[in-house]
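> Here is the input, now give the coordinates:
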Amino acid sequence: MQDHSSFRKMLVGIGFFCATCVAAVIGYRIAGWSLVDSLYMVVITIFGVGYGEVHPIDSPALKFFTALIIIAGCSSGIYVVGGFVQMIAEGEIQRALGVRRMSRGINETSGHVIVCGFGRVGRMLTAELRELGEPFVCVDSNPERIAEAEALGYLVVTGDAGQEETLNRAGIARARVLATVLPDDAANVFITLTARELTEEIEIIARGESTATQRKLIRSGANHVVLPAAIGASKIANMISCPSAGALLADPKHSERLRTDLHSLGLSLHEYPIAATSNVLGSPLGELQSSCDGGMLVVAIRHADETMLQNPPADQVIQAGDTLFIVTDHSNRLSLSRATQLKRPEIVYRGSRVQP
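Model (predicted):
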């Protein structure tokens, strides 16, 4: 913004200078001078050469006009030069003031996250932190990446995150978490070592590319190690092996793995086939759920024709031949079994219906 202001100042000065020259030529032409003499007089007058007048200036009006030309020409020339110098100087001044403001902003920040590396992962991480409202400081040795982060309004520190001085400028003594997400494993290990030497309290999350690096990062002082390649491979494998919730429930191998995962959370997945004499036959799912005080969730229904209904609505009517896939905690298994038990057979004794 300030650079544009200096450039506008130069344009105004140049315009005023040209207007002064044109007005001076016209004035001398009105006085009866030739065009060449008028131009020559303007040049030696405005630029202060002073070789002497081309023609005698003996009238008060011509003397006053020449004095005005000298004042206007010199002033506009100084104005142009001043704008040019200002445009050059403001870049350095603004840069120095920007660094000072940035340092003051970091010094006033505490409990923040230090993100080492503003590459592909660093950009995504900082975007998430900004969305969550978490304060953070970006550290990178690449001036172009730092300029990009600064343009986004982030607090930045230019320098090698493996150097103590750089981490101190990032406020590591007041930081809560340090995340080193550089694509270079060796750099992440060195940054982890440096950060752990500076403070024992900070939580360090490090990026790694191999399991061997994971062990080194843990020994270097990292609290958590994230392996993006391993996470991505696991996700792809799950998508290949478990393409849908229906396949997850229908395949015994996948269903068993789901039961194991739920068990670690204190939950269970059960299949409840609905017979023609079941208590819940013809009832909506919502009624079954209320009978268990809401401590269960029907995730799918497999009908008698083997079709699978995922996430059934509460008004779905339970039919004979259905199999309910229900997730519940261990304490609700008994009440759920009672709710779905078979109806007791009726006995007709001497014309009267009695329950056994």
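> contacts and neighbour counts: CA atoms only from here.
Noted.
> What about Val12, how many residues nearby?
Close neighbours of Val12, defined as other Cα atoms under 10 Å, add up to 16.
> Let me see the contact set for it.
By Cα atoms under 8 Å, 6 or more residues apart in numbering, Val12 lies in contact with Val80.
> Wait, a strand at it?
No: the assignment for Val12 is helix, going by DSSP: H, G, I helix; E, B strand; the rest coil, so no strand is present there.
> Please report the distance of it from Val43.
To Val43, Val12 is 20 Å away according to Cα to Cα, to the nearest Å.
> where's Ala187, which helix or strand?
Assigned by DSSP states H and E, Ala187 belongs to helix 185-198.
> where do the strands sit along the stretch 51-200 of the chain?
113-116, 136-140, 155-158, 177-180 (DSSP state E, counting those that start in this stretch).
> Reformat those as JSON lines; add mean neighbour count.
Below are those laid out as JSON lines (neighbours: other Cα atoms under 10 Å):
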{"stretch": "strand 113-116", "mean neighbour count": "26"}
{"stretch": "strand 136-140", "mean neighbour count": "25"}
{"stretch": "strand 155-158", "mean neighbour count": "23"}
{"stretch": "strand 177-180", "mean neighbour count": "24"}
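> next up, for comparison:
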Amino acid sequence: MKPHRITWTLAGLLALLLVGIFGYMWLEDFTLIEALYMSIITLTSVGFGEVRPLSDTGRLFTTGYILLGFSGLAFASHALVGSVVESVWTGGKETKKMQKKIAQLKSHFILCGYGRVGAAAAEHFKANQVDFVIIENSAEHCQHIMEQGHLHIHGDATHEETLRAAGIKSATGLIALLNKDPDNLFVVLSARELNPTLHIISRAEDLSSEHKILRAGADNVISPFASAGIRIAEDLLVATGRQADKEPLISQWVEVQKGSSMAGITIEEVSRQMGARIFGLRRDGQDTIFPEAEISLLQGDQLLVLQDSKEPQTAGESMSPHKVVIVDDNPVILRLYSRLLQKAGFIPLPATNGQEGLALILKEKPAVAVIDFILPLLSGIEICKKIRNQPEYAEVKLLLFTADERAEIKQQALDAGADLVIRKGPESSEIIEAVQLVIKNRHSPTS
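From the prediction side, this is the model:
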């Protein structure tokens, strides 16, 4: 129902009533109460008697007023009923149209919550012509979203049926921006269960909630206030000449993984080698802003790194993110391993068949290649043989994974040049641990 149409209709009825009141007061010398009563019974045609006998002029005015009132009431009824019908019809039609569009989306993003942060994210998605769906529980916010022309669902993002309606099964990423950390935690849990390969970023207000949300399945947790504080401090340094103005900055948490070359060296040395500034240290659940440069890093530490949007120059290969080629014809496994490797600090390079995988290894010369045993066009065994026939690729570590546990299959893979054979099982973390192990052995002096 359009508010302006209702407003104009009610204003017209009020004007019609005022015409009758002033007409009877002027022509028949009625009091205000008498004129109001006479105008109402005339407009509504209830058939009550006149307040007092009317003059001929009064009767002529009443006749015209009846005709005018009948036309005015008919028009008002038509406008009000039409608005209600239009609202119901259009609303239902628009909802079905929007649901159809959402059902056709593939590799889109889901935005849970449309506050100030959500609105900014939606505008950024729109400016970059990215498909996205907003889930919002507030009817008032949904009205604003509709005016902006965004696809949306009016519902609770913590409910699985709402996430399904937003197309979570075919989505690429999800942002949880609800006002309460427990709600965001529940969204992350539900989303991770419905789509294991989904990339999830969540908002967290309390520091104690970050670890819980990460354990629930989020790939990254962001505190808007902490991010804003770092940005403000950075702008102040630039404004006061303590630091030259640079390209836009990107902040991210980097974890010191098991076997990482960062373990045991100081924050100052890591910052120098990475070519980035370290603004925070997270150790045993405790955060330290601007940590001392002399602190030595331990396994499991997390660093809040602020660097230019351009790729930083590193001091040596050991500090650079390692490239890992993943070759598998199953798109779900490919996306899952890519996400886990990226989260572990590697650069995943996916390929969907043997020939594509071989070409990618030859082109990129990765630190590790994770190859499925059975592949289209070229098997994992054939890829290993072709790589090992080229001496310049001797440093590339080859991992074959297979569901076949027979000893002869494992021996066949090792004879072909594989460095490690892994059984394909439900624990995807074994692949990540194997990659970390072979990289550590790759840089070991005794390897």
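> So which of the strands of the stretch 51-200 of the first structure is nearest Gly83 of the first structure?
strand 155-158 (30.7 Å; Cα to Cα).
> So which elements touch the closest one?
Packed against strand 155-158 of the first structure by the contact rule (3 or more Cα pairs under 8 Å, 6 or more residues apart in numbering; DSSP states H and E) you find helix 60-107, strand 136-140, helix 143-151, helix 164-169.
> Where does that strand end up in the second structure?
Aligning strand 155-158 of the first structure against the second structure (TM-score structural alignment) gives residues 151-154.
> who's in contact with the matching stretch?
Applying Cα under 8 Å, 6+ apart, the contact partners of stretch 151-154 of the second structure are 98, 102, 132-139, 142, 145-146, 162, 165-166.
> And these, which is closest to Arg442 of the second structure?
Once Cα to Cα is applied, the member of those that ends up nearest Arg442 of the second structure is Phe132, at 42.2 Å.
> list the contacts for that closest one?
His108, Phe109, Ile110, Leu111, Ala122, Phe125, Leu151.
> Is it correct that the fourth one is in contact with His124?
No: under the contact definition of Cα atoms under 8 Å, Leu111 of the second structure does not touch His124, with a separation of 11.9 Å.
> one step back: right, and the helices and strands packed on strand 155-158 of the first structure - which one's nearest Ser255 of the first structure?
strand 136-140 (42.0 Å).
> mind checking the SS state of Pro312 of the second structure?
coil.
> ditto for Val49 of the first structure
coil.
> tell me the contacts of it?
Applying Cα under 8 Å, 6+ apart, no residues contact Val49 of the first structure.
> count of neighbours near Val189 of the first structure?
Applying other Cα under 10 Å, I find that Val189 of the first structure has 25 neighbouring residues.
> gap between the residue positioned nearest the centre of the second structure and Thr95 of the second structure?
Among the residues of the second structure, the one closest to the centroid is Ile175, at 2.8 Å (Cα atoms, centre = their mean). Distance of Ile175 of the second structure to Thr95 of the second structure, given as Cα to Cα: 23 Å.
> Lys323 of the second structure now?
As judged by Cα to Cα, Lys323 of the second structure and Thr95 of the second structure stand 45 Å apart.
> Compare the two (neighbour count), which wins?
Each of Lys323 of the second structure and Thr95 has its neighbours counted (other Cα under 10 Å); Lys323 has more, 20 against 15.
> Need the counterpart of Asn128 of the second structure in the first structure.
Counting by TM-score structural alignment, Asn128 of the second structure lines up with Leu132 in the first structure.
> Which element, helix or strand, includes Ile201 of the second structure?
Here Ile201 of the second structure, judged by DSSP H and E, is contained in strand 199-203.
> Mean per-residue distance, that strand versus the first structure.
Strand 199-203 of the second structure, aligned to the first structure and superposed, deviates on average by 3.0 Å (mean Cα distance after the TM-score superposition for the first structure).
> re the thing from before, kindly reformat the helices and strands packed on strand 155-158 of the first structure as CSV containing distance to Val189 of the first structure.
Below are those laid out as CSV (distance: least, Cα to Cα, whole Å):
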stretch, distance to Val189 of the first structure
helix 60-107, 25
strand 136-140, 16
helix 143-151, 22
helix 164-169, 14
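> what's the most buried one of these?
Counting by mean count of other Cα atoms under 10 Å, strand 136-140 has the highest mean neighbour count of those, with a mean of 25.
> mean deviation of that one from the second structure?
Looks like 1.9 Å for strand 136-140 of the first structure (mean Cα distance after the TM-score superposition for the first structure).
> still on that earlier bit, dump the residue contacts of the equivalent of the residue nearest to the centre of the second structure over in the first structure.
Aligned by TM-score structural alignment, Ile175 of the second structure pairs with Ala179 of the first structure. Counting by Cα under 8 Å, 6+ apart, Ala179 of the first structure makes contact with Val113, Ile114, Val115, Cys116, Ile204, Ile205, Ala206, Arg207.
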